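>>> have a look; sequence and predicted model below, questions after that.
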Amino acid sequence: MRTLLMMAGGTGGHVFPALAVAQVLRERGIEVVWLGTRRGFEAHSVPEAGFDMEWISIRGLRGKGWWGWWVAPLRLTVALVQSVMVILRRRPDALLGMGGFVAGPGGLAAWLLRKPLLIHEANAVAGFTNRWLALVAQRVMTGFPHSVGIDPKRGIYIGNPLRADIVAMDRRNNTEPDSKAPLNLLVVGGSQGARVFNNIVPLALAALAIEQRPSVRHQCGRGNREAASLAYRDAGINGVAPSEFIDDMAKAYAWADVVLCRAGAMTVAELSAMGVTALLVPYPHAISGHQTANARFLSEHQAGVLLPESELTPQCLAEWLGKFHARRDLLAGFGQRALSLSRPQATAEVAQICMERMCA
């Protein structure tokens, strides 16, 4: 049986797409082993999906101060040695890096041991690790047509792998809804958007005439439900019950007419696949401004609205919601153009490229 060592971790934005690829490979008879850390999102989600884990010790350097940079060489050396030992023990036919700190030492170990290395860069601006790994990888796949930091001659535009539930969901037909019905607004805050959305959305709804106010589903982020609920009550908005986490995002996207969210690569890919209109507020502290670049991909095609956080006020949000309420044709047009940019076969294509490399 062929074996692939998957390197992805840290956040759901790295792990979910990698899991989607891993599940396709498993269905095709490939053994997938996961390289990760005990601190990241992968520590629980990957074993729950039935994949074997191999652990290394690595963490990010940004925001750790002088001490973090002082001990970085030692930590990287330890992680590199651990990665080499995993490769020697597991003997994978190829390695696939899909983001997160583990891809650095894992990718370097693959290069040292002359193992086939493939990487997938999810964002429109490549991260530091992938910029370097792209120089030695046998295959470089990208989630956007032009990823800054990746040589266009080496990068293959695939799109971002999607979870099976997103791919399986019926695509939105984008017919114009009844103009008298309230819009359905999905607010996805999460860890990097909870507070700003929790504060602004209730005030924006309060600024709208009652007949213009949308129905709202609000993911407010872990530990923020009480504060978000209080913000709605203080604004005089009833009928909204914020939740810390939405289990079935595919159904939530299908329900929504408009989504207010950040602009992570996975989010942008899912919005496009579902053909839903989005108000994209990039996380302002994202490394290299990659979320702004991700959002710009949709906004430049009139497939989404880019709203810098510095410009996101209750009045600004209310104006957009009021415009979409009155102009359902405008709303439908954004969704149709988003759908036209989707790459629903990205998961299968990444898996196929991996298989071709393993069998070469």
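It's in.

>>> going by C-alpha atoms from here, please, whenever you check contacts or count neighbours.
OK.

>>> now the helices for the stretch 201-350 of the chain?
225-234, 249-255, 265-274, 290-299, 314-326, 328-340, 346-358 (DSSP state H, counting those that start in this stretch).

>>> which residues touch residue 351?
The contact partners of residue 351, by CA atoms under 8 Å, 6 or more residues apart in numbering, come to 21, 22, 24, 25.

>>> included below, for side-by-side comparison, is a second structure:
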Amino acid sequence: MRLVLTGGGTGGHIYPALAIGREVAEKEPGSELLYIGTKKGLESRIVPAQGLPFESIDISGIRRSLSLENVRTVIRFIQGVRRSKALLKRFKPDIVVGTGGYVCGPVVYAASRLGIPTLIHEQNVVPGLTNKFLSRYASGVAVSFEDSLPHFARVGNVKYAGNPVASTMVKANKAQGYASLGLAPGTPFVLVTGGSGGARALNDAVLAMLPGLVSLAGVHLVLVTGDRYYEQTAERVKALPADVAKRVHVLSYVNNMPEVLAASSMIISRAGASFLAEVTSLGVPAVLIPSPNVTNNHQQPNAESLAAAGAAEMILEKDLSGDGLLRSVSSIMRDAELREKMAKASRRLGTPNAATAIYEQMLELIHRK
């Protein structure tokens, strides 16, 4: 297969694209892939590091208020379409797959104008602006949440496939997760993460609840702070009573998140779509605090979807406190039957075969042409 991937701005768009690329390479050895992104986006660093050919176009997002910058964006879009057409004519892909972000707009639109099959993948429950626009032109749409389907009711070929990053989790080694944390196998622990950059609100709430950890005998807590908050958080943990501090493990970043996640008893986290795909593929009970600082508040519907299924509890950041968080953690960690019930609900939402489902949808679109 000759495949063009496009998606950028955040890891939530980039990693699903890379997962699709890996699936194609495994299913069809000798396939040729090309990734089209922007020079300023995170993809310009992540994709070449994966050994994939990378080309760039210049594009920016539409502002929600009247602005001269929007005029420049329209001009960049037109130029981006022209540049994308040139790249596509040269590469001659069988299909173009977009996973979100502004860069997808001109690339997928250009492919549709050239008669090349196109597929867009939506990670969140509520579609982003670019994917809403592209759904009018794409040959097909794949969604990560079943709750997304009504948003694409007018699309002829839309399928609930899941998020392809989930497919990488099935091989996660739980024993390696414990070993990397210096914990004995089977040690119950709560994993807290605010994403790669960390989240101050989560860190502060967890620090406020830590004195209450003494009531949860034998339970450890792994707090992934993000680089910005590591030193100050580590200092505050050192000031805790020794019997609590010895059960709190403060890390700035986790390089082996699949293994650590597989070993965890429950998780406290934001509600980014790709991370939730990993959580549900492993069936980890969760307390979710969606970030209010994202476009269209898109994390809240993600969290609500898991909460409605019984796989998670949701706490809005405005309602977050140390006492409230401790109550949620205590109720879950003290009740093995509840944890198993949440884990089963989570696994029912998991889509470990998502990458394969998307690959099969791609073949269908190619053969249809």
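Yes, it's here. Nothing here was measured: the structure is a model prediction, and the numbers come from that model.

>>> most tightly packed of the helices of the stretch 201-350 of the first structure?
helix 265-274 (a mean of 25; mean count of other CA atoms under 10 Å).

>>> average distance between that one and the second structure?
After superposition onto the second structure, helix 265-274 of the first structure sits on average 1.0 Å from its aligned residues (mean CA distance after the TM-score superposition for the first structure).

>>> so that helix aligns onto which residues of the second structure?
Aligning helix 265-274 of the first structure against the second structure (TM-score structural alignment) gives residues 273-282.

>>> so how far is residue 106 of the first structure from the closest residue to residue 154 of the first structure other than its chain neighbours?
Distances taken as CA to CA, 6 or more residues apart in numbering place residue 140 nearest to residue 154 of the first structure, at 6.3 Å, with adjacent residues excluded. Distance of residue 140 of the first structure to residue 106 of the first structure, computed by CA to CA, to the nearest Å: 16 Å.

>>> more neighbours, those two?
residue 106 (30 against 26; other CA atoms under 10 Å).

>>> host element of the more buried one?
Per DSSP states H and E, residue 106 of the first structure falls inside helix 103-112.

>>> residues touching the helix or strand following that helix, excluding its own?
Next in sequence after helix 103-112 of the first structure, counting helices and strands by DSSP H and E, comes strand 117-121. For strand 117-121 of the first structure, contacts defined as CA under 8 Å, 6+ apart pick out 94-99, 107, 110-111, 127, 130, 133-134, 136-143, 147, 354.

>>> can you count the residues close to residue 318 of the second structure?
Neighbours of residue 318 of the second structure using other CA under 10 Å come to 9.

>>> and the residue nearest to residue 17 of the first structure when sequence neighbours are not counted, what does it touch?
Excluding the flanking residues, the one nearest residue 17 of the first structure by CA to CA, 6+ apart is residue 161, at 5.0 Å. Residues in contact with residue 161 of the first structure, defined by CA under 8 Å, 6+ apart, are 17, 18, 20, 21, 344, 345, 346, 347, 348, 350.

>>> corresponding residue for residue 161 of the first structure in the second structure?
Under TM-score structural alignment, residue 161 of the first structure pairs with residue 164 in the second structure.

>>> hmm, back to that, shared with the second structure, which of the contacts of residue 351 of the first structure?
Retained in the second structure (both residues aligned by TM-score structural alignment, their matches' CA atoms under 8 Å) from the contacts of residue 351 of the first structure: 21, 24, 25.

>>> make TSV out of those residues and add secondary structure and neighbour count.
Formatted as TSV, those follow (DSSP: H, G, I helix; E, B strand; the rest coil; neighbours: other CA atoms under 10 Å):
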residue	secondary structure	neighbour count
21	helix	25
24	helix	17
25	helix	22
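
>>> now the residues you listed as CSV including distance to residue 236 of the first structure?
CSV is the format used below for those (distance: CA to CA, whole Å):
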residue, distance to residue 236 of the first structure
21, 45
24, 48
25, 50
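
>>> tell me the contacts of the residue lying closest to residue 274 of the first structure once chain neighbours are set aside?
Once flanking residues are discounted, residue 274 of the first structure sits nearest to residue 171: 5.6 Å by CA to CA, 6+ apart. Going by CA under 8 Å, 6+ apart, residue 171 of the first structure touches 273, 274, 275.

>>> longest helix in the first structure, by residue count?
The residue-count maximum for a helix in the first structure (DSSP state H) belongs to helix 65-90.

>>> what packs against whichever helix or strand comes after that helix?
Remark: after helix 65-90 of the first structure, the chain's next helix or strand is strand 94-97, criterion DSSP H and E. With contacts taken as 3 or more CA pairs under 8 Å, 6 or more residues apart in numbering; DSSP states H and E, strand 94-97 of the first structure sits against strand 3-7, helix 103-112, strand 117-121, helix 346-358.

>>> again, only using 10 Å
strand 3-7, helix 12-27, strand 31-36, helix 103-112, strand 117-121, helix 128-133, strand 139-142, helix 346-358 (3 or more CA pairs under 10 Å, 6 or more residues apart in numbering; DSSP states H and E).

>>> what helices or strands is the longest one leaning on?
If I follow you right, that is helix 12-27 of the first structure. By 3+ CA pairs under 10 Å, 6+ apart, helix 12-27 of the first structure packs against strand 3-7, strand 31-36, helix 42-48, strand 94-97, helix 164-168, helix 265-274, helix 346-358.
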